[in-house]
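Chemist: heads up, no residue letters with this:
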């Protein structure tokens, strides 16, 4: 025997699937689930609900009055039974206000009442319509089938004096089937509207999630851009500040040049930081602000590194750097910038070789290589994060990046990017 987490025995799934085969489907109306708040039977009536309920009450009352007037033609009907008929019809009209709370219970109760009271026929039709709107077809099939089966019995016991037996039975059956069909149509229309609303809510949720994901990706791209830009500037500051710290007796001209580089690098770092912060505030793309660097700006980057005291050799075999796509050229520039920054931090004083080759249709290849540094180089916090970002950047551009030590103890960063 299976036992649930709360210690109770779960309901058998076989019994649950076959309960509706029982004629006593009214038991489902007494289930705790049928009375939970939030289901259609327990929801608060709106102004439209009050209007519809009042209309159903008037319809049931009008049909009941018409049936009560026809009782005069039933001369064979005992007076006591006529009184009972009208009393039950009046009570049935009052029960119309319970149709939303107990649609199945009202429909089942109207079956024996309708067999005795002709004035309750309007309420019976309203109950069948409500059942078809608020409950699945299996309940409608039982209640409607029993009502249709009892129609010949009712008109056999109480024949209509003006219409033939077969004609009145056929008309009543057609009217009952029409009411049930109308209710099922209303139910299917409501289910369609609920399905469309659910799809709309899911679409809004998915759009919101896509927007959040796009914002997250944009922030990650801006963070990578901030690292690529500021790491280069701050490394220059660190190198020249360290030179001033360890060589306080340097010539005046060298001190002035180092101080100028520090001032210029700090100014450019602040300017880059302001532009990146501006992108975050305005929500623009990472192409906002000043034009982003491309492969054509590689000469200026190498010249800046040489002014900072680095030994850099550039071999550029690309005949027309302006023909390189902007995204590919920007990625190549960032690879060279990050590799030069790492060489300055981890291999100071070495000669760094930058090589760029490629052509349209063949792809663009960039390599930054430095030999082993002399002496022991202190560990720099955060090492390796820039290379991770470069690898991701190259992958997003459709290329690949490799990095690692060389056979002579140096280090090399190689990237290959597509160039259609």
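Modeler: Cool, got the structure. Because the structure is predicted, anything quoted here is derived from the model rather than measured.

Chemist: CA only for contacts and neighbour counts going forward, please
Modeler: Noted.

Chemist: just checking, residue 417 touches residue 397?
Modeler: Yes: using CA atoms under 8 Å, residue 417 is in contact with residue 397, at 7.0 Å.

Chemist: separation between residue 388 and residue 228?
Modeler: As judged by CA to CA, to the nearest Å, residue 388 and residue 228 stand 12 Å apart.

Chemist: tell me the buried residues in stretch 170-177?
Modeler: 172-173, 176-177 (16 or more other CA atoms under 10 Å).

Chemist: export these to CSV and tack on secondary structure?
Modeler: CSV is the format used below for these (DSSP: H, G, I helix; E, B strand; the rest coil):
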residue, secondary structure
172, helix
173, helix
176, helix
177, helix
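
Chemist: pick out whichever of residue 388 and residue 228 has more residues nearby.
Modeler: residue 228 (20 against 12; other CA atoms under 10 Å).

Chemist: need the contact list for that one.
Modeler: 334, 337-338, 386 (CA atoms under 8 Å, 6 or more residues apart in numbering).

Chemist: one more pass at 6 Å, please.
Modeler: By CA atoms under 6 Å, 6 or more residues apart in numbering, no residues touch residue 228.

Chemist: now residue 226
Modeler: Contacts of residue 226 (CA under 6 Å, 6+ apart): none.

Chemist: relative to residue 220, how far out is it?
Modeler: Residue 226 is 10 Å from residue 220, by CA to CA.

Chemist: where do the helices sit along the stretch 151-300 of the chain?
Modeler: 165-246, 252-282, 298-307 (DSSP state H, counting those that start in this stretch).

Chemist: and residue 291, which of those helices is closest to it?
Modeler: helix 252-282 (11.1 Å; CA to CA).

Chemist: list the buried residues in that closest one.
Modeler: Buried-residue list, helix 252-282, by 16+ other CA under 10 Å: 255, 258-259, 261-262, 265-266, 268-269, 272, 275-276, 279.

Chemist: what of stretch 137-149?
Modeler: Going by 16+ other CA under 10 Å, stretch 137-149 has these buried residues: 139-140, 142-144, 147-148.

Chemist: another structure for you, compare them:
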């Protein structure tokens, strides 16, 4: 019997169910209610026609062989033989309905077994179809009834030239073979559908992971852009504000402030080009300039002092050159953000930057400032910088804490793993 377990084309997805081009695969669902296109059953493909014709020919050949046996049996009245053959022909014709009504066809042909011997081939095809297209509970009831009727049928219609026990065993083996083959085809088909579903689910999960990686990359770039540009733009704001509120400043002071503004703008553009380079290249190592490390803290503090801040740097790292680049870059960004916030929210206050640690003990970074003198004009800010620094420190395996001190000042303290 031909195995019709595979479809020639891939399934089409309609949003809620899979629709397969083969009418046989369409019937694999438990209750046979899967709608086809526009609510109709899918049309038979060329492969389905080949399978259906093969099943019909098998039923007809078995029926013809049984009809000759019935006609040659002197114990069977002629009228009963003719009725047997007519019912067998109708059963063979009903095989064409096996896809649409597998349960009804198998039950009808099983009940027809004691009446018509020539319908036996169609009954085997019906049991095979039932096992392919319906769950085991249908096969158990109808297949069990068919097996139970075999001794009774062979008692009424003994097989000529074959002992009764041998005929029962042979017929039962043929019935079990049809049922077992159908269940094998069904399990194979279910495995194929499961593999298709797993493959499609794996593709979906891979796409979601790629989207998540892109989103995380965008967030990392956004944090980097905030950390890089906030420091430069704050310098621009401070010196531009000084020029605005001190129109009587000397020419040297104005020139110095203009120089700082020009240099800060140039550095901001350079940093922005780095970020754009990362976006284009996809890797942070492809940036135009090297990323800052712990050794760049002196330059950062010098820039802040040149902008008019009072900064005290206490550098107590045993071997600064041995600090990993990622840890040093994180420490640099923490100090940079702390100086930026102190410049905005505590202008004129002295800021203390302390960096200490050794291999195995970790790296501790402290940025603290006392309360500012007098009232501080409100400065716009969303607080995302400290949130980004906390996430950065956590991703590096460390921790970051920040908050007001008892004297009204503010403190940022971080610990980063080293070694």
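Modeler: Arrived safely. Not measured: the values here are computed from a predicted model.

Chemist: which one among the buried residues of stretch 170-177 of structure 1 gets closest to residue 408 of structure 1?
Modeler: Among the buried residues of stretch 170-177 of structure 1, and counting by CA to CA, the member closest to residue 408 of structure 1 is residue 177, at 92.7 Å.

Chemist: grab the nearest non-local neighbour of the closest one.
Modeler: Nearest non-adjacent residue to residue 177 of structure 1, counting by CA to CA, 6 or more residues apart in numbering: residue 144, 7.9 Å away.

Chemist: now the one you found: how far from residue 203 of structure 1?
Modeler: From residue 144 of structure 1 to residue 203 of structure 1 the distance is 39 Å (CA to CA).

Chemist: likewise residue 72 of structure 1?
Modeler: Taking CA to CA, one finds residue 72 of structure 1 at 62 Å from residue 203 of structure 1.

Chemist: rewinding a little: looking at the buried residues of stretch 137-149 of structure 1, which are in helices?
Modeler: 139-140, 142-144, 147-148 (DSSP state H).

Chemist: hmm, back to that, I'd like the helices of the stretch 151-300 of structure 1 laid out as CSV, including distance to residue 366 of structure 1.
Modeler: What follows is these, written out as CSV (distance: least, CA to CA, whole Å):
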stretch, distance to residue 366 of structure 1
helix 165-246, 17
helix 252-282, 25
helix 298-307, 11
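
Chemist: can you say which of those helices is nearest to residue 66 of structure 1?
Modeler: helix 165-246 (15.1 Å).

Chemist: what range does that closest one cover in structure 2?
Modeler: With TM-score structural alignment applied, helix 165-246 of structure 1 matches the range 164-245 in structure 2.

Chemist: mean distance of the matching stretch to its aligned residues in structure 1, please.
Modeler: Its matched residues in structure 1 lie on average 1.4 Å from stretch 164-245 of structure 2 after superposition (mean CA distance after the TM-score superposition for structure 1).

Chemist: what about that stretch, distance to the chain center?
Modeler: 2 Å (CA atoms, centre = their mean, to the nearest Å).

Chemist: also stretch 138-154 of structure 1?
Modeler: Counting by CA atoms, centre = their mean, stretch 138-154 of structure 1 comes out at 46 Å from the chain centroid.

Chemist: so what touches that stretch?
Modeler: 115, 132.

Chemist: mean shift between it and structure 2?
Modeler: Averaged out, stretch 138-154 of structure 1 is 1.4 Å away (mean CA distance after the TM-score superposition for structure 1).

Chemist: in structure 2, what residues pair with that stretch?
Modeler: So stretch 138-154 of structure 1 sits over residues 137-153 in structure 2, by TM-score structural alignment.

Chemist: ok so, going back, nearest to residue 18 of structure 1, of the buried residues of helix 252-282 of structure 1?
Modeler: For the buried residues of helix 252-282 of structure 1, the nearest to residue 18 of structure 1 is residue 279 (63.2 Å; CA to CA).

Chemist: wait, what's in contact with residue 415 of structure 2?
Modeler: Residue 415 of structure 2 neighbours (CA under 6 Å, 6+ apart): 363-364, 398-399.

Chemist: if we use 10 Å, what do you get?
Modeler: Listed by CA atoms under 10 Å, 6 or more residues apart in numbering, the contact set of residue 415 of structure 2 reads 327, 331, 355-357, 361-366, 393-394, 396-401.

Chemist: from the residues you listed, which ones fall inside strands?
Modeler: Counted as lying in strands by DSSP state E, out of the contacts of residue 415 of structure 2, are 355-357, 362-366, 399-401.

Chemist: quick check: the two most widely separated of those residues?
Modeler: 357 and 401 (17.3 Å).

Chemist: out of the helices of the stretch 151-300 of structure 1, flag the one nearest residue 56 of structure 1.
Modeler: helix 165-246 (12.8 Å).

Chemist: surely residue 188 of structure 1 touches residue 135?
Modeler: No: if you go by CA atoms under 10 Å, residue 188 of structure 1 and residue 135 don't touch, sitting 11.1 Å apart.

Chemist: the residue of structure 2 most remote from its centre in helix, strand or coil?
Modeler: Centroid-distance maximum for structure 2: residue 74 at 70.5 Å, with CA atoms, centre = their mean. Three-state call for residue 74 of structure 2 (three-state DSSP): coil.

Chemist: likewise for residue 352 of structure 2?
Modeler: strand.

Chemist: which non-adjacent residue is nearest it?
Modeler: Per CA to CA, 6+ apart, closest to residue 352 of structure 2 is residue 312, 4.8 Å.

Chemist: list the residues that contact the one you found.
Modeler: 301, 305, 350-354, 367.

Chemist: and the residues you listed, which two are furthest apart?
Modeler: Farthest apart among those - using CA to CA - are 305 and 354, which lie 15.9 Å from each other.

Chemist: between those two, which one's more packed in?
Modeler: residue 354 (18 against 13).
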